[in-house]
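# Here is a sequence with its predicted model. Questions after.
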Amino acid sequence: MTQSSLSLRGLLAHAGNLLTFGSMVPLPLSDIRPYEALSGAPSCPVDSPISCHNNTPVAGDDSCCFVYPGGRMLLTQFWDQKTHAGGAEQDWTLHGLWPDLCDGTYDQFCHMTPRYNNITEVLEHYDQQELLQFMNRFWLASSGPNSGLWSHEFNKHATCINTLAPSCYGDHTPGMEVVDYFSRASALFRMLDTYHALEVAGIVPHSRKHYPLADVTAALERFSGGKVVLRCTGRRDVLHEAWYVYYVKGSLQTGNFLPAKDLGKEGDAGNCAPWIKYLPKKPLEEDL
């Protein structure tokens, strides 16, 4: 990769930080919105409470502007063992956007929104071809069709996000919440270029080299502005997952994602050894 392409990659990532969420740099957060929600999503006041920073749920209509009870959001990425078809050797992939219960525990397969097993069809119905193209590049199943992973992620995690409930939409039609969940997760992923964040710190894939876990963590936390949980495979020494930790001010659809400054009670689910490997991906042709 040339120096010019590296600079462009970094510039795009930084621009995404500025324009998409505004939470990675010292800018006023209250006036920045990540994207336009599909339609009918709650328009929340700028002084909405921050998730996990209130001991009781917000009552009435305002509950659609406060993510509860799962208000500690994890944007989870994987460093896969091989290059995916249509992808690149530098690609981290998106695994999910998970609502934890502010203490490291979580609910799953809830009933706050309907479940969907036809994610592709729903996104096509709402003319989300560009989003689908992005997801087929970066939101990939380790086995089976990508649509199977997408249904699993939505039904397990998005159904536990209260602001995606149909009652939170002014004019709800089935599937709006699907578009908002996958759009929001993809928008967050776009600004978190894990490969670039490590690369600028001198941490690049290598078949033999070990890196201090503290250096890898520090590089990602400098870039994201918040806490990051790392997960490893092998003998807990092969980097495989990065979880970026956020709270939400407002609704999941239109609120601001604020980088977590601490992991909270039982929040560090990391399992990596003090020194870890960041292995290069196997080229796609090696599996032929």
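It's in. Numbering: from 1, shown residues only.

# all contacts plus neighbour counts: C-alpha atoms, from now on.
Noted.

# Check the gap between Leu94 and His240 for me.
Distance, Leu94 to His240, by Cα to Cα, to the nearest Å: 12 Å.

# what do the two both touch?
Residues touching both Leu94 and His240 comprise Phe78, with contact defined as Cα atoms under 8 Å, 6 or more residues apart in numbering.

# between the two, who's got more neighbours?
The neighbour comparison of Leu94 against His240 (other Cα atoms under 10 Å) goes to Leu94, with 24 against 21.

# So the more buried one: helix, strand or coil?
Leu94 carries the three-state label strand when classified by DSSP: H, G, I helix; E, B strand; the rest coil.

# repeat for the one 3 residues further on
The three-state assignment at Leu97 reads strand, by three-state DSSP.

# one more structure, for comparison:
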Amino acid sequence: MSCPSYAVGCQLNPVTNAKYDACCVSDSVFVFAQNYSIGLTYRTASPAWTKNSVAAAIGPKFTMHGLWADHCDGSYETTKWTNQALGLANGTNYDLFGCDASRAFQNAQQVIAADCNNAYLNTWIDTFWRAGDGDNNWLVAHEWSKHGTCTGSFGNACYPGQGPFAGFFDFLKVSLAVYQQLDIMAAFNKAGIFPSDVNTYTLAQLVAAHKAAFGAPGAMQCQGNTGKGVGPQYLSEVWTYLQEVPNKRYVPFDANTIGPKVVYNSCNDSIPIIIPVTPSPLNKF
């Protein structure tokens, strides 16, 4: 495999005018999503996305949701339900997979624990990759099965002779590296933005803080009456758009340059945004 140092995902090789090998850089735009779990307890419909007890335990910080490979125009693989494909009985709490059912599984933390060289990954999953319902195993298995299997540079062909889970382990390690690279709360704090149950911010302020810290605007997701044009709304996720470069490194970039509908903000730009410190008192989940 040839992988020149100048390779960038979603760009043709300027020398050959051809796509790069998938094991060099994936032909994808990436979204790295981080949850703000306290904000996820606020929702007009019931139940909320996350338990108050989980949000309170995590506190006012961002944890990982996932590293998502989109197509180069911002579209993405649709969810496939896999009872038959995975040989699961009806009624089974089966996972979703994206592009390769043969590499999809539900027992992520069991697979990790069985590998002596990678067992430590379960510790940081339980710290930084937290599911709103408390089932971290399901969340990580879901993220790998739905998104990791759709990422060319994590394919089996990129890990010859390294076993069936090499791409999965690399997906976890790379995701953690990106999480450490993108400290959203530090970026907000530097811009004078701090969690509070009463202080409010605008969508423009949050996007500007992201751009100042990482060189590109991010996308903000909110819970509340965002679609109805009334407040309040609560920050629940931050998305950072990335391009892949060699050695599975990810560089923030302005995805607005691809097209007008690639970057998605669910926060309403006319409603003040709260970054709460207290889970919703109305949430009984």
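Alright, I've got the coordinates. Just so you know, these numbers come straight off a predicted model, no measurement behind them.

# any chance you could map the strands in the first structure?
Using DSSP state E, the strands of the first structure run over residues 72-78, 93-100, 210-212, 228-233, 238-249, 256-259, 275-277.

# CSV for these, including distance to Gly10 of the first structure?
What follows is the strands of the first structure, written out as CSV (distance: least, Cα to Cα, whole Å):
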stretch, distance to Gly10 of the first structure
strand 72-78, 18
strand 93-100, 18
strand 210-212, 22
strand 228-233, 20
strand 238-249, 19
strand 256-259, 20
strand 275-277, 23
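
# I'd like to know which of the ones you listed is closest to Phe66 of the first structure.
strand 238-249 (7.1 Å; Cα to Cα).

# residues in the second structure matched by that closest one, start to end?
Strand 238-249 of the first structure falls opposite residues 234-245 of the second structure when the two are matched by TM-score structural alignment.

# Contact partners for Gly226 of the first structure?
Gly226 of the first structure makes contact with Tyr244, Val245, Tyr246, Pro259, Ala260, Lys261, Asp262, according to Cα under 8 Å, 6+ apart.

# Go again with 6 Å.
For Gly226 of the first structure, the residues meeting the contact criterion (Cα atoms under 6 Å, 6 or more residues apart in numbering) are Pro259, Ala260, Lys261.

# before we move on, the earlier item: how far does the match of strand 238-249 of the first structure sit from its chain's centre?
From the chain centre to the centre of stretch 234-245 of the second structure is a distance of 7 Å (Cα atoms, centre = their mean, to the nearest Å).

# Excluding sequence neighbours, find me the nearest residue to Gly96 of the first structure.
Excluding its sequence neighbours, the residue lying closest to Gly96 of the first structure (Cα to Cα, 6 or more residues apart in numbering) is Thr76, at 5.4 Å.

# wait, isn't the one you found in contact with Thr93?
No. Using Cα atoms under 6 Å, Thr76 of the first structure and Thr93 do not qualify as a contacting pair, with a distance of 8.7 Å.

# circling back to that earlier point, list the contacts for the residue mapped onto the residue nearest to Gly96 of the first structure from the second structure?
Using TM-score structural alignment as the criterion, Thr76 of the first structure maps onto Ala33 of the second structure. Going by Cα under 6 Å, 6+ apart, Ala33 of the second structure touches His65, Gly66, Val238, Trp239.

# rerun that using 7 Å as the cut-off
Ala33 of the second structure is in contact with Met64, His65, Gly66, Leu67, Glu237, Val238, Trp239, Thr240, counting by Cα atoms under 7 Å, 6 or more residues apart in numbering.

# Not including adjacent chain positions, what is the nearest residue to the spatially most central residue of the first structure?
Among the residues of the first structure, the smallest C-alpha distance to the mean C-alpha position (Cα atoms, centre = their mean) belongs to Leu75, namely 2.6 Å. Leaving aside its sequence neighbours, Leu75 of the first structure sits nearest to Leu97 (Cα to Cα, 6+ apart; 4.7 Å).

# From Met73 of the first structure, how far off is the one you found?
According to Cα to Cα, Leu97 of the first structure stands 7 Å off from Met73 of the first structure.

# With Lys261 of the first structure instead?
From Lys261 of the first structure over to Met73 of the first structure the distance is 13 Å, taken as Cα to Cα.

# So if I had to pick from those two, which one is more boxed in?
Between Lys261 of the first structure and Met73, counting by other Cα under 10 Å, Met73 is the more crowded of the two (27 against 14).

# how close does the nearest residue in space to Leu263 of the first structure that is not next to it in sequence sit to Thr159 of the first structure?
On the basis of Cα to Cα, 6+ apart, the spatially nearest residue to Leu263 of the first structure that is not a chain neighbour turns out to be Lys227, at 6.6 Å. For Lys227 of the first structure, the distance to Thr159 of the first structure under the criterion Cα to Cα works out to 25 Å.

# More neighbours: which of those two?
Thr159 (26 against 21).

# how about that one, what's its match in the second structure?
Match for Thr159 of the first structure (TM-score structural alignment): Thr149.
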